[in-house]
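In: Predicted coordinates and the sequence they were generated for:
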Amino acid sequence: MADELVHIAVDRGVATITLDSPHNRNALSRQLRGELRDHLTKAIDDDDVRVIVLDHTGSVFCSGMDLKEAAGTNAGAQGVTEFPQILDQIRTSPKPVVAKLAGPARAGGVGIVAAADIAVAATTATFAFTEVRIGVVPAVISVTVLPRLAPRAAHELFLTGETFDATRAVTIGLINSAVAPESLDAEVNRYTDMLILGGPVALAATKALLRTEPRDFPTMLELSAKFFASEEGQEGIAAFAQKRKPNWIP
């Protein structure tokens, strides 16, 4: 049996899913895609998990699709049809997803970063949409990436394939924070600590709200009233009044 390429560990409500295929720069091979999909499902279905962190071993977060498996006119079909499911799992997860990058992301790897709710990178990390340079199109990842990027930057970087650093990635909206490598763990923990403070049902509904277009006042008023009257909402209001933690905080 092949060694596992993706691992999951749960600690105090945080599920850390780690890409562990450094020999091919954590490329999205068939095995890695399958294990990533399975571990995402496990984390989403686990009531004890409140936040999901996507981590990696080795010097590269994810180099994109495994091009060794994409040789031949039909060889890439499975990845092309399967990878959107992974991006959608991340994007629509009812639990917040944080991407943690100690190293570069390329192509499909950048798609994963964009699908996450929050992305934190070391200042040494770099990014690139390399698809056009090998004669393919960044079509699938455009679904998660384009809503993040400033339009001018999207045109420039999709068309040129130029490599850019984490500081620019913050400026154009791809990631939330770029910190010194030695501060990466602390910055990710800062975000996960804040996310755990939110009510789990409210967080899931807020994620859905962020994907809703268009929004209108009658619908939003109905949603707001529903949560004010909900069990979770009433617990949060009572906890605030009584100066205690709500019951969803570990």
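Out: Perfect, I can see it now. What you see is a predicted model; the values in this text were computed from it and never measured.

In: CA atoms for contacts and neighbours, from now on please.
Out: Noted.

In: And the strands in this protein, which stretches?
Out: Using DSSP state E, the strands found in the chain span residues 6-11, 14-19, 51-56, 97-101, 105-106, 118-122, 126-128, 164-165, 177-179.

In: Turn those into a markdown table, including mean neighbour count.
Out: Below are those laid out as a markdown table (neighbours: other C-alpha atoms under 10 Å):
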| stretch | mean neighbour count |
| --- | --- |
| strand 6-11 | 16 |
| strand 14-19 | 23 |
| strand 51-56 | 24 |
| strand 97-101 | 26 |
| strand 105-106 | 26 |
| strand 118-122 | 25 |
| strand 126-128 | 22 |
| strand 164-165 | 16 |
| strand 177-179 | 21 |
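
In: Tell me where this structure has helices.
Out: Remark: helices assigned in the chain by DSSP state H are 30-45, 77-92, 108-115, 139-145, 151-160, 166-171, 184-196, 200-210, 217-229, 231-242.

In: hmm, back to that, so can I have CSV of the strands of the chain showing distance to residue 171?
Out: Listed next are these as CSV, based on distance: least, C-alpha to C-alpha, whole Å:
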stretch, distance to residue 171
strand 6-11, 31
strand 14-19, 26
strand 51-56, 22
strand 97-101, 17
strand 105-106, 17
strand 118-122, 13
strand 126-128, 13
strand 164-165, 10
strand 177-179, 10
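
In: between the ones you listed, which gets nearest to residue 68?
Out: Evaluated over these, closeness to residue 68 peaks at strand 105-106, with 15.7 Å, by C-alpha to C-alpha.

In: For the closest one, what is the distance to the chain centroid?
Out: Mean C-alpha position of strand 105-106 versus that of the full chain (C-alpha atoms, centre = their mean, to the nearest Å) differs by 13 Å.

In: next up, a second structure to put side by side with the first:
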Amino acid sequence: MTLVPAAHERGITTLTLDSPANRNALSARLVGELADALSACAKDPSVRAVQLTHTGGTFCAGADLKTPPDPAALVALLRGIVGLPKPVVARVTGHVRAGGLGLLGACDISAAGPGASFAFTESRLGLAPAVISMPLLPRMDPRAAARYYLTGERFDAAEAARTGLITIGSDDDVDQALAPVLDGLRRASPQGLAESKRLVTATVLAAFDRDTDTLVERSASLFASREAAEGVTAFLERRDPAWVL
């Protein structure tokens, strides 16, 4: 049974992260299936745009700490979203943590409702938001990125929109907020969308071209470190890691 079912309506293909047992965490399998689904959308002329959403109360909990994806595979997924010749729109009605924020950064447009919350939790695990920085830092307010990268604080949809992490922070129904966006995409030509997307993603793709090797190596090194082992173990055991004061 697929972890990323697809549905199509009037030019919009909706891909749903459907692994609620682990809060849609980025396991090797989910990353692979999502990458394959996006590749299929890129080749399908009936797809004008992609909407990425989720089941359950969590959009994505970040990397699956029990079966994490290879950092290179995660980078390929994020770059694939940015480089897809069709817009990708994220629809968020739940929580987003760590690597899940990288998915939002890679999407062209994202909207979150009042039930959404966000947090860069990596620093609390002895890690850092290394590879996900490539789609995020070119788009986020630098001061906000510094604060939330370092502290791991949780913040809401309004703050996520203010900082540039997402496009729309809605106090009401997220589908109502996205309706004019999807209508606009349906009215645009395939060529117009592809060429316009090339313009707005150029700096993000440049970050991937410049930093991928360095950040993949850094991510792998951090995951293999003693501090990360303690942080992940403490998280799984639901206790504070040894360094908490």
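Out: Okay, I see it. Given the structure is predicted, the values throughout are model-derived calculations rather than measurements.

In: Select, out of the helices of the first structure, the one closest to residue 65 of the first structure.
Out: Among these, helix 108-115 sits nearest to residue 65 of the first structure (C-alpha to C-alpha), with 6.2 Å.

In: Centroid-nearest residue for the second structure?
Out: residue 103 (1.3 Å; C-alpha atoms, centre = their mean).

In: That residue -> the first structure?
Out: The alignment partner of residue 103 of the second structure in the first structure, by TM-score structural alignment, is residue 112.

In: list the contacts for its match?
Out: The neighbours of residue 112 of the first structure, taking C-alpha atoms under 8 Å, 6 or more residues apart in numbering as the test, are 87, 90, 99, 144.

In: repeat for residue 53 of the second structure
Out: 14-17, 59, 90-92.

In: at 10 Å instead, please
Out: 4, 14-18, 59-60, 89-94, 110 (C-alpha atoms under 10 Å, 6 or more residues apart in numbering).

In: ok, now residue 16 of the second structure?
Out: Applying C-alpha under 10 Å, 6+ apart, the residues near residue 16 of the second structure are 3-7, 24, 34, 51-55, 59, 91.

In: ok, back up a step: what distance do you get for the match of residue 103 of the second structure to residue 83 of the first structure?
Out: As judged by C-alpha to C-alpha, to the nearest Å, residue 112 of the first structure and residue 83 of the first structure stand 10 Å apart.

In: what do those two both touch?
Out: residue 141.

In: hmm, back to that, out of the strands of the first structure, nearest to residue 234 of the first structure?
Out: strand 51-56 (22.5 Å).

In: In the second structure, which residue range corresponds to the closest one?
Out: Under TM-score structural alignment, the match for strand 51-56 of the first structure is residues 49-54.

In: Stretch 93-102 of the first structure too?
Out: The alignment of stretch 93-102 of the first structure onto the second structure (TM-score structural alignment) covers residues 84-93.

In: how distant is the matching stretch from the center of its chain?
Out: On C-alpha atoms, centre = their mean, the centre of stretch 84-93 of the second structure falls 10 Å from that of its chain.

In: equivalent range in the first structure for stretch 132-145 of the second structure?
Out: Going by TM-score structural alignment, stretch 132-145 of the second structure sits over residues 141-154 in the first structure.

In: What is the neighbour count of the nearest residue to residue 231 of the second structure once chain neighbours are set aside?
Out: Residue nearest to residue 231 of the second structure in three dimensions, not counting chain neighbours: residue 125, with 4.1 Å by C-alpha to C-alpha, 6 or more residues apart in numbering. Residue 125 of the second structure: 21 surrounding residues under other C-alpha atoms under 10 Å.

In: For the residue nearest to residue 108 of the second structure when sequence neighbours are not counted, give its distance to residue 3 of the second structure.
Out: Closest residue to residue 108 of the second structure apart from its sequence neighbours, by C-alpha to C-alpha, 6+ apart: residue 88 at 5.5 Å. Using C-alpha to C-alpha, residue 88 of the second structure is found at 18 Å from residue 3 of the second structure.

In: same check, this time on residue 137 of the second structure
Out: From residue 137 of the second structure to residue 3 of the second structure the distance is 29 Å (C-alpha to C-alpha).

In: Repeat that for residue 71 of the second structure.
Out: 20 Å.

In: out of the two, which sits in the busier spot?
Out: residue 71 (22 against 18).

In: Can you tell me what that one aligns to in the first structure?
Out: Checking TM-score structural alignment: residue 71 of the second structure goes with residue 80.

In: Identify the residues contacting its match.
Out: By C-alpha under 10 Å, 6+ apart, the contact list for residue 80 of the first structure reads 65, 70, 139-140.
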